[in-house]
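Colleague: Predicted model and sequence below, questions to follow.
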Amino acid sequence: MNKLKEVVNVVLEQQKLKLAPSTYDVRKNYLKDLVDHGDRLGFSEPCQELYDSFISRANTPDLRFQLFHAVRLVDQEAKTKALTPEGKLYNEPEITSPDESAAVFEKISFPVADGQIDAGLLIRRAENEMSYLQLSSSTRWQYMQAWKELYSFLYLRGNTTFTREACSAFVDDSNLKKKEGLLHEWKRKIRHRSVCVLLEVADTGCFEWKLFPVRKVCCFEDSLEELRQQYNSFLRTQNIENNTIALYDYSFRCLIEGVIVNNANELSKLKPSQIQSMLVFISKKLSVNSRGTVFPIIRQILTYLYVAGFVPRDYSGMVLTPAYQSIHLRPYITASDEKKLFNAMEEAPLRTKAMMRLAIRLGLRDIDICNLRFQQIDWINDQIIVEQEKTGVTLFLPLLEDVGNAIMDYIMNERPVTAAKYPYVFVRKQAPYKKLASMYRVCSGLFAKADIHTVNRDSRGVHVCRYTLTHKLLQKKVPHHVITDTLGHVSKESDKPYFSMDEQMLRECPLDFSLVGQKYWEEGENRG
């Protein structure tokens, strides 16, 4: 009797004790079929190739389920650690229970040393430490799935003991699978974040919610990632704001991706043709305006790489800022598009409806809407009192009926009850309920849904709503000082771009063509 038949016989004895006679007979037939299939193909032992061939015979969902279950039972008994066609283990290893984890950690101090405990114990500890965030069931499930995948990864390596090196290897494996198209980007991100949470719990015993920097796949190779981190460290010594560093980091990653090098050593052989290809690559990704921002940064990066000795020449001279005609007229939406926007808002979430009404009806800036606090809304006197983030000047605006109703509707019917302690009116939909950093996605998403195209240039940010309000006030001949007070401007210089939207006034102020073609200098010895 070969090994395959021995394993199947053991499985049958186990199943006979667990199943009803009719169910056992069905299971027995499929297990016997697996043995016969192995004999025909010449497999005397359970193995991955046998399982794959057996499962591939399924032509209906019901048959696949039966064959799949038969393989799972044999795999479990034979301990072959085989993978399903989807790349998962037929029998995932069991993670310890929360009670067992709690008992172990009563005797352990932090930080946890590499090789000290099983990773499953730490996973349960991390799961417990995140409970205060009151995450949705779907989010909790995603974290646990990522941790199970990490545990299976360790199991396949032959050791489920927690080590930081093994966690890093799991992240590297996820990055590689993403690069090869075997893993979705959102899956790679949740795997990366789950490992970050686990490492923080291993170091401190607890977890505080934060945004973790996600390692970009374009710098998957260690030497390139090390160079990127070195460049970011250099930027931090230059007293540059975090948002600017993020922009420089994005430009650096675009450069590395565009020149197509496999490691940092290949930069020493960089050729002009690669710089040219990189510029074409970036140009296809960015608009003209964005190129005008990113290309000067690319020049600085190339100079940095040359001075630091990574590239053979200073190629910064090859990068020219694209020339484009700056459009001074501000974008706005027409009256018909505004109706389409309000129609789209009726079907939008209540938070979107309230925030967009604040933008288009009162002209508030993005940051002032996101920072709006309950104490800034005077319900009794029907006004909103906002200290503008940009200027620091306090702005008094009327609480219009439709705006107030939209805000109250959101607070009463959609705002999370557990977010009551947070002072900001608009918060994240998921725990932890912090204020939004920006409402650009809210606005741009609604514009896309309503198929709105702005006048003068293509824009989808919240400032379009501010410009639209200004355009409407100018059309109604509202005095300029009233518009200035409504917008909360401090300097008259800030008004100029807005008042240039008065098209009728611009038509009355053009220069004639009388000076065109006239000679206004003379050449000579004394006149240059």
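Modeller: Structure's in. What do you need? Residues are numbered from 1 along each chain as shown.

Colleague: all contacts plus neighbour counts: C-alpha atoms, from now on.
Modeller: Will do.

Colleague: before we move on, what SS does residue 353 have?
Modeller: Of the three states, residue 353 takes helix under DSSP: H, G, I helix; E, B strand; the rest coil.

Colleague: Please name the residues that touch the closest residue to it other than its chain neighbours.
Modeller: Counting by C-alpha to C-alpha, 6 or more residues apart in numbering, residue 353 lies nearest to residue 345, which is 5.4 Å off, once chain neighbours are set aside. Contacts of residue 345 were listed using C-alpha atoms under 8 Å, 6 or more residues apart in numbering, and they are 352-353, 356, 446.

Colleague: quick one: which of those residues is most hemmed in?
Modeller: residue 356 (27 neighbours; other C-alpha atoms under 10 Å).

Colleague: So the closest residue to that residue other than its chain neighbours versus residue 203, what's the distance?
Modeller: Using C-alpha to C-alpha, 6+ apart and skipping residues adjacent in sequence, the residue nearest residue 356 is residue 443, 7.0 Å away. Taking C-alpha to C-alpha, to the nearest Å as the measure, residue 443 and residue 203 are separated by 40 Å.

Colleague: and if you look at residue 454?
Modeller: For residue 454 relative to residue 203 (C-alpha to C-alpha), the value is 51 Å.

Colleague: The structure to be compared is supplied as follows:
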Amino acid sequence: MAEREYAISTIKNHRGVLNSLLKFMKEKNITKLTEEVGMDYIKCKTGTKLQGFWGSSDRKTGRVMKPVQNLLIFMETGELSFFIRSHIQPFICPPGFEKEYKQFQQEYQERNYADATIVCNNNIIHKLLTFLDEKGISNSGKITSVLISKFLANYEESKPKYVATVVYVLRNYLSFLKEAGFIKIDIASSLPHIRILRNAFIPYSWKTEDVKKLLSIIDRGDPKGKRDFAILLLIVRLGLRVSDIRRMQLSNLNWSRKTISIIMQKTCKAIELPILDDIGWALIDYLKNGRPRTASNRIFVRHRAPFDAFGENECFQRELRRYMEAAGINIPSGVICGMHSLRSTLAKNMLEAKAPLSVISETLGHQSINTTSIYIKIDIEGLRKCALDPEEVFQ
């Protein structure tokens, strides 16, 4: 922990807790540390009975639980890693579905699925397997279309776009079960094809004054503020996706040519963007005065020890929400306003500046100009020029 530059107070807390844990194990004649032993120790010290190392806890319990959990993970992996404790119970596959579930996880790797996609798909599959287990279904061979219909009924209040995702994941999993011989009936073919038109949704875009307020509220004297300011500039000014910013390496910066060259994670397409002056100075300020010492080759790293790269599911939503509240920015209810909405704002600004769709498409790294055409709907002034006079139409 000292080598990874943990705070002295954190190391001191860990040392105290783990020495106490060792004393507890000696008194109980326990020679091997397990999760169960750790939870017994935590109950003894705090009075809190845990079902597992997940869920929320009070501050006192957390100060005892964190060192024990860190040690258990270190014993298993040999590494110190940053992690956020899950608020829900980790998934335990019902015994009757373990074989096919493990095979399907291998299938992800063979198909080169992104980590974020695997997590999203597994969330749905976990709910399906838990549902089947609760219904008394002991193996995949007993799955029927009626059961799948009942499972889908749980999503009747969900938005159509998410329902389409659920159906897609189920079709994918059920097709795998049929091809692998775990089920005999082709249930996947009976699932409906839900067509969600991309043009059916209007991307949310920010007002220019709100973007300025967002950037101005960031404390650029703070190391973390320097990092967050640079990240937001890369999205606001260049339209980069969060997934690409997370993976951006020092080698992607060409200071002599003032360019950023990356291969986008979503499209696997190479793109080269200019290091604009404000972005360049923000990056220099962060790299020289804000970035912690780390062995990571990523440009942006966590500012809590160990100073590692961000995980594949980090979307910076928490930081964005905090800055929005500090800046007093109000978002209409029912509107999803994340980092991607700032990317939409760049598209809107380029449209208002009369940039051709082909240029906007190249800047945003779209595979098809049809994707870029979605943003035409947020160019209100441009749409007004397209309005027809009903009297002229019906003359």
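Modeller: Received the coordinates, thanks. Keep in mind that this is a model prediction, so the values were computed, not measured.

Colleague: So which of the contacts of residue 345 of the first structure is the closest to residue 388 of the first structure?
Modeller: Proximity of those to residue 388 of the first structure (C-alpha to C-alpha) peaks at residue 356, which lies at 17.7 Å.

Colleague: Can you find the partner of the closest one in the second structure?
Modeller: In the second structure, the residue matched to residue 356 of the first structure (TM-score structural alignment) is residue 232.

Colleague: Let's verify that match: helix, strand, or coil?
Modeller: helix.

Colleague: Can you find the partner of residue 71 of the first structure in the second structure?
Modeller: Aligned against the second structure by TM-score structural alignment, residue 71 of the first structure finds no counterpart at all.

Colleague: Could you confirm residue 71 of the first structure falls within a helix?
Modeller: Yes - according to three-state DSSP, residue 71 of the first structure belongs to a helix.

Colleague: Now for it, how many residues are close by?
Modeller: Neighbour count for residue 71 of the first structure, taken as other C-alpha under 10 Å: 27.

Colleague: tell me which element the closest residue to it other than its chain neighbours is part of?
Modeller: Take residue 71 of the first structure and drop its neighbours on the chain: the residue closest to it by C-alpha to C-alpha, 6+ apart is residue 51, 6.4 Å away. Assessed by DSSP states H and E, residue 51 of the first structure sits inside helix 48-55.

Colleague: Give the other helices and strands that that helix contacts.
Modeller: Judged by 3 or more C-alpha pairs under 8 Å, 6 or more residues apart in numbering; DSSP states H and E, the packing partners of helix 48-55 of the first structure are helix 21-41, helix 61-78.

Colleague: can those helices go into a markdown table with extra columns for distance to residue 336 of the first structure?
Modeller: As requested, those are exported to a markdown table (distance: least, C-alpha to C-alpha, whole Å):
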| stretch | distance to residue 336 of the first structure |
| --- | --- |
| helix 21-41 | 66 |
| helix 61-78 | 51 |
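
Colleague: Out of those, which is closest to residue 150 of the first structure?
Modeller: helix 61-78 (19.6 Å).

Colleague: ok so, going back, for the helix holding residue 51 of the first structure, buried residues please.
Modeller: Across helix 48-55 of the first structure, burial judged by 16 or more other C-alpha atoms under 10 Å covers 48, 50-52, 54-55.

Colleague: Please enumerate the strands of the first structure.
Modeller: Secondary structure of the first structure by DSSP state E: the strands cover 377-378, 383-387, 394-398.

Colleague: okay, the angle between the second one and strand 394-398?
Modeller: If I follow you right, that is strand 383-387 of the first structure. On the basis of axes from the mean of the first three to the mean of the last three C-alpha atoms, to 10 degrees, strand 383-387 of the first structure is oriented at 160 degrees to strand 394-398.

Colleague: Where does the helix holding residue 51 of the first structure end up in the second structure?
Modeller: Taking TM-score structural alignment, helix 48-55 of the first structure hits no residues over in the second structure.

Colleague: could you give the angle of that helix to helix 61-78?
Modeller: Our comparison of helix 48-55 of the first structure with helix 61-78, counting by the same axes, to 10 degrees, yields an angle of 160 degrees.

Colleague: Alignment lookup: residue 198 of the first structure to the second structure.
Modeller: In the second structure, residue 198 of the first structure lands on residue 75 (TM-score structural alignment).
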